[in-house]
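Peer 1: My questions are about this predicted structure, shown below with the sequence.
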Amino acid sequence: MRALVLLSSLSLFGCSHMANDAWSGQDKAQHFIASALLSAAGNEYAQHQGVSQDRSAAYGLMFSISIGAGKELWDSRPSGSGWSWKDFTWDIAGATTGYAVWQLAHQ
């Protein structure tokens, strides 16, 4: 798990260009909602596979954040819109919200 986070962080140094975007907008809401749904879905899937509630939460969060990072890496291609830390921040906020809502629903 630590290796995945380290490799993901190191891969950010290879981004070809950065986006020049605002903190708000329709795409930010899409990042938030998609990440929340992916996090909750990852939590639920892991729990259905017999994983403990704590581990399923970690799997859900990492699944959602990994998808968000992958999308930003895709955007950082020369023909893409550029890496956006603002999009990635909304991804993390959405993943955290999805985790919290999932946890509340299972108490």
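Peer 2: Cool, got the structure. Numbering: from 1, shown residues only.

Peer 1: going forward, measure contacts and count neighbours with C-alpha atoms only.
Peer 2: Fine.

Peer 1: Where does the most centrally placed residue in the chain sit, in terms of helix or strand?
Peer 2: For the chain, residue 65 is the residue whose C-alpha lies nearest the centre (C-alpha atoms, centre = their mean; 2.2 Å). Take DSSP states H and E as the rule and residue 65 turns out to sit in helix 53-75.

Peer 1: Just after that helix, pick out the following helix or strand.
Peer 2: Beyond helix 53-75 toward the C-terminal end (DSSP H and E), the next one is helix 85-105.

Peer 1: If we go by neighbour counts, what in that following helix is buried?
Peer 2: Buried residues in helix 85-105, counted by 16 or more other C-alpha atoms under 10 Å: 85-99, 102-103.

Peer 1: for comparison:
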Amino acid sequence: MRSCPLLSLLFLTGCSHMAHDEWHGQDKAQHFLASAMLSAAGNEFAQHQGVSQDRSATFGVMFSLTLGASKELWDSRPAGSGWSWKDFAWDVAGATTGYTVWQLAQN
């Protein structure tokens, strides 16, 4: 499984600066929408490069989640707002929604 190294990295980072945020808010909508658009754009980009539909789907979702995780790592620095698993959960929801919408548009 290719996502295991990324997931291992996320769980082993030991972020000491965690956010104390809510599940809802404007920033959660921004995480969701940005992840959905990045996932769909990554899918489309990969397909235009001649990649199979399955691999382009994987590329799009992983592209989106990698950027979401990178943003959370940036937030976890001492001057940041803290790592937020809630933000990342909205990133995952957005990435899967973007993938689904992109798949539906292909049919």
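Peer 2: Now that the structure is in, tell me what you want to look at. Fair warning: this is a prediction, and the values are worked out from it, not measured in the lab.

Peer 1: TM-score for these two?
Peer 2: TM-score of the superposed chains, computed with TM-score structural alignment, normalised by the length of the first structure, equals 0.93; 106 aligned residues with a C-alpha RMSD of 1.3 Å.

Peer 1: before we move on, the earlier item: what's in contact with the helix holding residue 65 of the first structure?
Peer 2: 8, 12, 15, 31, 35-36, 38-47, 80-84, 87-88, 91-92, 95-96, 99 (C-alpha atoms under 8 Å, 6 or more residues apart in numbering).

Peer 1: Buried ones among those residues?
Peer 2: Buried among these by 16+ other C-alpha under 10 Å: 15, 31, 35-36, 38-44, 46-47, 81-84, 87-88, 91-92, 95-96, 99.

Peer 1: OK, contacts around residue 8 of the first structure?
Peer 2: Contacts of residue 8 of the first structure by C-alpha under 8 Å, 6+ apart are residue 69.

Peer 1: quick one: it from residue 36 of the first structure, how far?
Peer 2: Relative to residue 36 of the first structure, residue 8 of the first structure is positioned 20 Å away (C-alpha to C-alpha, to the nearest Å).

Peer 1: measure residue 64 of the first structure to residue 31 of the first structure for me?
Peer 2: Distance from residue 64 of the first structure to residue 31 of the first structure, by C-alpha to C-alpha: 10 Å.

Peer 1: joint contacts of the two?
Peer 2: Contacts common to residue 64 of the first structure and residue 31, judged by C-alpha under 8 Å, 6+ apart, are residue 91.

Peer 1: how many neighbours does residue 48 of the second structure have?
Peer 2: Counted with other C-alpha atoms under 10 Å, the neighbours of residue 48 of the second structure add up to 11.

Peer 1: What residue in the first structure is paired with it?
Peer 2: Matched to the first structure by TM-score structural alignment, residue 48 of the second structure sits across from residue 48.

Peer 1: Equivalent analysis for residue 97 of the second structure, please.
Peer 2: Aligned partner of residue 97 of the second structure by TM-score structural alignment: residue 97.
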